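*Asks:* show me the folded form of this:
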Amino acid sequence: MRGTERRARLLAALELGEIDVDDLARRFGVSASTVRRDLQHLSDTKAVRRTYGGAILAGGSPETTLDQRLAIDGAEKQAIARAALSLIEDGETLILDAGSTVTAFGRLLVNRRLRIITNNLALLPCLARAPEIDLIVLGGGLRATSMSTVGPLAVEALRRLTADRMVTSADGVVAGRGLCEASLDQVALKSAMMAQAQDTIVLATASKLGRAEQMSWAPLPPRWTLVTDAGVSRDQRQALIDVGAHIVTAEA
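*Replies:* Predicted structure coming up:
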């Protein structure tokens, strides 16, 4: 496991409370000294506060950067991205949200004939060179953690556009609540995207299902599609089907 991914997973583990170094070392299959170096790195960036024998989060649940999220569950995200391709037809108009799994999906679209509306700045270098993609970029305020635009300018521009499908991800997906995110700006834009698209597709690893660690929520439409990995439990699957989800399980 690379250092970037290991440190992102350390933060996720610490969100559940204080955990000591030996426990973290056993969990990630590394030495205690490696964990101490990782915790020191996170302490230097003010993400955690060191304690005797371990660490705790420095504040509330921190939002990880796009690079950190890309490092977590990389194989699962790539499998989800490939599975989602079968849901898209050439000639369609797509709205692509920000997020690491959507970014993995968007990079697979370069040889498709599509119109793409997006606030995902990380995708622009890739999609701008695709010869058969008509690209529309939503303006707005910059969210550096996700390399995306948000805010009233993005929402207002979106109100003048419609799409066949909207593709999004989230910090968490909870049956009956919807998509969990860190800010109201994010959920306002996600809600507008869902309203302007005929269909909503959510790309989320099984580890995101049932997570409710952030404060803001975007309700999902009555019918929507979830593309997830094989780690989804039977109970989670049924709970999401009960609130209108059509579930596509990606093969590893």
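*Asks:* going forward, measure contacts between C-alpha atoms and count neighbours the same way
*Replies:* OK.
*Asks:* any idea how far P125 is from R107?
*Replies:* Using C-alpha to C-alpha, to the nearest Å, P125 is found at 10 Å from R107.
*Asks:* and the strands in the stretch 51-200 of the chain?
*Replies:* 54-57, 93-96, 114-118, 133-137, 141-143, 148-150, 163-168, 172-174, 178-181, 197-203 (DSSP state E, counting those that start in this stretch).
*Asks:* now the other sequence, so there's something to compare against:
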Amino acid sequence: MNTIEKYNRLEELKKLVIQKKRLMVEDVVEYFNVSYPTARRYIQEVLTDNRDLKKIRNGIGLVSDIRESEIYFEEKLNINIEAKKSIAKKCASLILEGETIIIDSGSTCYFFAQEIYHKNLKVVSTDIKISMELIDNKNISVYTIGGEIRKGYYSIGGEIAKENIKNFFVNTAIMSADAVDLERGITNADVFEVPVKKELRKCSERLILIVDSSKFNCNSFYHIMPLSNIDIIITDSNIDKDIQKKIKEEKNIELIIV
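*Replies:* As a prediction, this is how the structure comes out:
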């Protein structure tokens, strides 16, 4: 593609965002018939010189239309399903028989819980849906931390939950995230889960972050921890090549791509 064609595409992308208020990466892929990495590159380039546009999770939007609120759990289950299930399956393969683990809240963690169903484990859950998914399994002992339940999301959080989770120490903690940035680290859209998420590093020997590629190069409102706290990151193959390189070489974190 020559310089003029590229310029025209970026201008067209800008007009689309202004017209529709926001675009997801999937929309850019479909509209321009390009790959996911190319679509993300278009978004990044159009953001460089346009202050009226802003990066949002898995897309681009108008500054005046940015929403910090999350979508509900049931809706999350229908987004990037195949990527999340592949990530969950790979993560489950890293868990050994007899391990003790803590599972964070979120849709990818929910799919992970389904993948460990045949294993003999002790599981601490910070999510009501995940607890219910595992409770009838005779091979898994399920412990649920006490605290407030977030309606529409099923996570257990707040200061009470933060104190309760300190009673546990496990081999592995499985963590999700709303957004991951190489410099700012892991962030969350709502403060409710933040106190519990912050404790995951302290109460585990190994911390695994499971996130689909749409969460990278994004920021949410509340900071949780730097990337340096993570031992392993598992994500899908649509993650940008530059981000892959920086995670491995600059951050020195084991990166598994499915």
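*Asks:* can you redo the strands of the stretch 51-200 of structure 1 as CSV with mean neighbour count?
*Replies:* Formatted as CSV, the strands of the stretch 51-200 of structure 1 follow (neighbours: other C-alpha atoms under 10 Å):
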stretch, mean neighbour count
strand 54-57, 21
strand 93-96, 24
strand 114-118, 22
strand 133-137, 16
strand 141-143, 15
strand 148-150, 24
strand 163-168, 22
strand 172-174, 23
strand 178-181, 24
strand 197-203, 21
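*Asks:* I'd like those laid out as a markdown table, including distance to D23 of structure 1.
*Replies:* Shown next, in a markdown table, are the strands of the stretch 51-200 of structure 1 (distance: least, C-alpha to C-alpha, whole Å):
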| stretch | distance to D23 of structure 1 |
| --- | --- |
| strand 54-57 | 9 |
| strand 93-96 | 39 |
| strand 114-118 | 41 |
| strand 133-137 | 45 |
| strand 141-143 | 34 |
| strand 148-150 | 36 |
| strand 163-168 | 34 |
| strand 172-174 | 25 |
| strand 178-181 | 29 |
| strand 197-203 | 31 |
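*Asks:* for R234 of structure 1, find the nearest of those.
*Replies:* Comparison of those against R234 of structure 1 by C-alpha to C-alpha identifies strand 172-174 as nearest, at 14.5 Å.
*Asks:* thinking again about what came up before, looking at P125 and R107 of structure 1, which is more packed in?
*Replies:* Of the pair P125 of structure 1 and R107, R107 is the one with more neighbours under other C-alpha atoms under 10 Å, namely 17 against 10.
*Asks:* how about the more buried one, what's its partner in structure 2?
*Replies:* With TM-score structural alignment as the criterion, R107 of structure 1 lines up with Q114 in structure 2.
*Asks:* and the helices in the stretch 101-250 of structure 2?
*Replies:* In the stretch 101-250 of structure 2, helices defined by DSSP state H, counting those that start in this stretch lie at 107-115, 128-134, 158-165, 194-199, 241-245, listed in chain order.
*Asks:* show the contacting residues for P221 of structure 1.
*Replies:* 194, 200, 244 (C-alpha atoms under 8 Å, 6 or more residues apart in numbering).
*Asks:* rewinding a little: how close does the closest residue to the match of R107 of structure 1 other than its chain neighbours sit to Y42 of structure 2?
*Replies:* Spatial nearest neighbour of Q114 of structure 2, chain neighbours left out: E133 (7.2 Å); criterion: C-alpha to C-alpha, 6 or more residues apart in numbering. Note on E133 of structure 2: its distance to Y42 of structure 2, by C-alpha to C-alpha, is 40 Å.
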